[in-house]
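**Student:** just coords:
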């Protein structure tokens, strides 16, 4: 369906995103740092609230424009917003009685952390992402015919290419009845939360531990995060933490899986696969991670392929963990940036990719002169 046909529909999320993708332009191309970033990044110590800051004046940013960002964020129902530069806090703002200790949900931004944890499990020899998912979930974990179910691998779950029907609302997803065959695995990209959700069981069954305990041992405790996964009935495992814990995970991503010199995910091949195009259907999707700067993109709830980057106003090398109601972890390797946003929905959409992404980065790039 041509993008301009969405103008005939009332201004819903779909039309907003379609217009954003079609009209947004002038994205700035940036080049990743070839020398690496590990030696120049700061990492906050564990088991403390201490976190070094860097004055905006030292960065050459537009301080007046940064101050102007505050009322904008407030108007967009933001609760917490953090910018890390080289790992240090350059900007941190809280709204509506939210504080550094306040807990909020990550929604689907937690998908990226789950994919990271799958990489650790593979690194430890507990699973292989090319394994058939039923090896860990048993037969009949979907409503698909057995021969179709046996085509689905962990990689398909990581890349949203299971071929299962994404039209069932998450809150009506009673497993396995909501996991209905739509197309052969690997032939259709669709943002299907129900199929992703079962990766927690894959990890638990492969490791012999609860998903939460495995996560705490492998990611949360080593990098000093707080928070926990909470299972929502007939839906996702959802992570809850404070904003700084979200920033810690973003910093771990920025440093390619190492916390300082401590390797958390040492499989560099897997990490590069996670933050690069994972299949040829949606170029803007890695392993449960959104990618910017690609020649085309797809978004949740649509099968349309837009011939534009996902977030044209953002740096081309940015990748992101994006969740419902605009929970955001943006990582920009070339600029050594991590940007965090928690809060309620910034506009009428409740999905993970919204017009807010591009609008926000239009302001941020002006502040940073990107």
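**Tutor:** Yes, it's here. Computed from a predicted structure; not experimentally measured.
**Student:** Please count neighbours and contacts with C-alpha atoms only from this point.
**Tutor:** Fine.
**Student:** Where do the strands of the stretch 51-200 of the chain begin and end?
**Tutor:** Ranges of strands within the stretch 51-200 of the chain are 78-85, 88-94, 104-105, based on DSSP state E, counting those that start in this stretch.
**Student:** Without its sequence neighbours, what residue ends up closest to residue 305?
**Tutor:** Sequence neighbours aside, residue 298 is the residue nearest to residue 305 in space, at 5.1 Å (criterion: C-alpha to C-alpha, 6 or more residues apart in numbering).
**Student:** roughly how far apart are the residue nearest to residue 218 when sequence neighbours are not counted and residue 211?
**Tutor:** Excluding its sequence neighbours, the residue lying closest to residue 218 (C-alpha to C-alpha, 6+ apart) is residue 264, at 7.0 Å. As judged by C-alpha to C-alpha, to the nearest Å, residue 264 and residue 211 stand 17 Å apart.
**Student:** Now for residue 230: which residues touch it?
**Tutor:** Going by C-alpha atoms under 8 Å, 6 or more residues apart in numbering, residue 230 touches 237-240.
**Student:** ok, 10 Å please
**Tutor:** 105, 212, 236-240 (C-alpha atoms under 10 Å, 6 or more residues apart in numbering).
**Student:** Kindly report the same for residue 322.
**Tutor:** Residues near residue 322 by C-alpha under 10 Å, 6+ apart: 106-112, 288-290, 328-330, 341, 351-354, 357.
**Student:** who touches the residue most central in space within the chain in this structure?
**Tutor:** Centroid-nearest residue in the chain, with C-alpha atoms, centre = their mean: residue 321, separated by 1.3 Å. Residues counted as contacts of residue 321 (C-alpha under 10 Å, 6+ apart) are 106-113, 250, 288-291, 327-331, 340, 352-353.
**Student:** one more structure, for comparison:
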């Protein structure tokens, strides 16, 4: 695996936050050079930004990267005190290694789902999968515990939109598209669909279509040492804060990197980042969406609450989110990408709201 011993940051001038920035106007880093911008010159409240970063540190973050138009606006890392011996050290369990400059590489939990969504978009663009086809076309009959008649109605799109109508044990709960429930075991079938349709394993596929293309050299899939190989959550996507920011930048560019169209599927990003069904308006294709009127709950929960997902954030924010509050936020209207790695924050579920309240305040100078 290629290691970058010293990623050069070059500081350039930048204008204040403005209208939506088109993909052609974004800056893309190379493997060795990533330009930075001065927050004050970019119209940010420098003290407010420092307060935001201090908040991130207090919330047990190991790394925060903020990009504006592709350039690094802020990049900060911290060593955090491990949990007591009496509690489970999930951060330690989910840290798979370190980059060449000593920053942690972490299993980003359900952030992986948004990576898989991108791979599905590439596969669709190549004509290898059809989101409207039954899952059984790729995995064969009997991949779930529902009846053949019920199973044939579940499409690949239902896997990506969490609307299969299945329980976590893959048993029938209701008709597909009639129930929304966050369901990792059902989602994991999409990995099998990709591997069957492409005749490639997940690591090779991700390297070919994503990580080597955009310089995510510290990112790969691993077998989680705390699970058995038959579990639906047995594989995890490991990455660094900088690599995750690269992924967010590519999404901001609607699947492009420099002049290269990695997706070959012009409508996919906009479909993936729009409500994928009518029940939970805050969920696309394995991406969380802001601005919707309904927000789905967690595991084994079919109830909706009133939205939006993050009231303090811009309505067009989308997010890849994982356990311990691993985040990759993308805000097209502000040309912002934010990645966050680390442990579970003391504020818990309030992290999104507090973080974005402080960020928006700092961005206004």
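**Tutor:** In hand now; what should we look at? Here the structure is a predicted model, which means the values were calculated and not measured.
**Student:** re earlier: residue in the second structure paired with the residue nearest to residue 218 of the first structure?
**Tutor:** Counting by TM-score structural alignment, residue 264 of the first structure corresponds to residue 262 in the second structure.
**Student:** What about that match, how many residues nearby?
**Tutor:** Residues contacting residue 262 of the second structure under the criterion other C-alpha atoms under 10 Å number 21.
**Student:** now swap in residue 17 of the second structure and tell me
**Tutor:** The burial count for residue 17 of the second structure: 19, using other C-alpha under 10 Å.
**Student:** Likewise for residue 25 of the second structure?
**Tutor:** 11.
**Student:** OK, contacts around it?
**Tutor:** 69-70, 253, 258.
**Student:** got it, and residue 129 of the second structure?
**Tutor:** 120-123, 135, 137-138, 156, 193-194, 196-198.
**Student:** Out of those, list just those in helices.
**Tutor:** Among the contacts of residue 129 of the second structure, the ones falling in helices (DSSP state H) are 120-123, 137-138, 156, 193-194, 196-198.
**Student:** Kindly provide the distance from residue 113 of the first structure to residue 133 of the first structure.
**Tutor:** For residue 113 of the first structure relative to residue 133 of the first structure (C-alpha to C-alpha), the value is 19 Å.
**Student:** Of the two, which one has the most company?
**Tutor:** Legend: neighbour count by other C-alpha under 10 Å for residue 113 of the first structure and residue 133, higher for residue 133 (24 against 21).
**Student:** Next up, the contacts around the more buried one.
**Tutor:** By C-alpha under 10 Å, 6+ apart, the contact list for residue 133 of the first structure reads 139, 141, 149-157, 198-199, 202.
**Student:** Residue 37 of the first structure contacts residue 251, correct?
**Tutor:** No - between residue 37 of the first structure and residue 251 there is no contact under C-alpha atoms under 10 Å: 11.1 Å.
**Student:** out of the strands of the stretch 51-200 of the first structure, which comes closest to residue 271 of the first structure?
**Tutor:** strand 78-85 (21.0 Å; C-alpha to C-alpha).
**Student:** coming back round to it: most neighbours of all the ones in helices among the contacts of residue 129 of the second structure, which one?
**Tutor:** Each of these was scored for neighbours by other C-alpha under 10 Å, and residue 121 scores highest at 28 neighbours.
**Student:** List the contacts of it.
**Tutor:** 115, 127-131, 255, 262-269, 271-272, 285.
**Student:** Can you flag the buried ones in those residues?
**Tutor:** Among the contacts of residue 121 of the second structure, those classed as buried by 16 or more other C-alpha atoms under 10 Å are 115, 128-131, 255, 262-265, 268-269, 272, 285.
**Student:** possible to save those as CSV with distance to residue 346 of the second structure?
**Tutor:** Compiled in CSV, these are given as follows (distance: C-alpha to C-alpha, whole Å):
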residue, distance to residue 346 of the second structure
115, 27
128, 44
129, 42
130, 42
131, 39
255, 35
262, 38
263, 38
264, 42
265, 40
268, 36
269, 33
272, 31
285, 29
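**Student:** So which of these sit within helices?
**Tutor:** Counting by DSSP H, those place 115, 268-269, 272 in helices.
**Student:** ranges for the helices of the stretch 201-350 of the second structure?
**Tutor:** In the stretch 201-350 of the second structure, the helices defined using DSSP state H, counting those that start in this stretch lie at 202-206, 212-214, 241-252, 268-272.
**Student:** which bit of the first structure covers the shortest one?
**Tutor:** Counting by TM-score structural alignment, helix 212-214 of the second structure pairs with residues 221-223 of the first structure.
**Student:** List the buried residues for the matching stretch?
**Tutor:** residue 223.
**Student:** what's the answer for stretch 339-357 of the second structure, then?
**Tutor:** 339-345, 351-352, 354-357.
**Student:** Residue 46 of the second structure against residue 38, yeah?
**Tutor:** Yes - look at residue 46 of the second structure against residue 38 with C-alpha under 10 Å: they come within range, at 9.2 Å.
**Student:** sorry, back to before: any chance of the buried residues of stretch 339-357 of the second structure in JSON lines, plus distance to residue 26 of the second structure?
**Tutor:** Below are these laid out as JSON lines (distance: C-alpha to C-alpha, whole Å):
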{"residue": "339", "distance to residue 26 of the second structure": "17"}
{"residue": "340", "distance to residue 26 of the second structure": "21"}
{"residue": "341", "distance to residue 26 of the second structure": "24"}
{"residue": "342", "distance to residue 26 of the second structure": "28"}
{"residue": "343", "distance to residue 26 of the second structure": "31"}
{"residue": "344", "distance to residue 26 of the second structure": "32"}
{"residue": "345", "distance to residue 26 of the second structure": "32"}
{"residue": "351", "distance to residue 26 of the second structure": "28"}
{"residue": "352", "distance to residue 26 of the second structure": "26"}
{"residue": "354", "distance to residue 26 of the second structure": "28"}
{"residue": "355", "distance to residue 26 of the second structure": "24"}
{"residue": "356", "distance to residue 26 of the second structure": "22"}
{"residue": "357", "distance to residue 26 of the second structure": "25"}
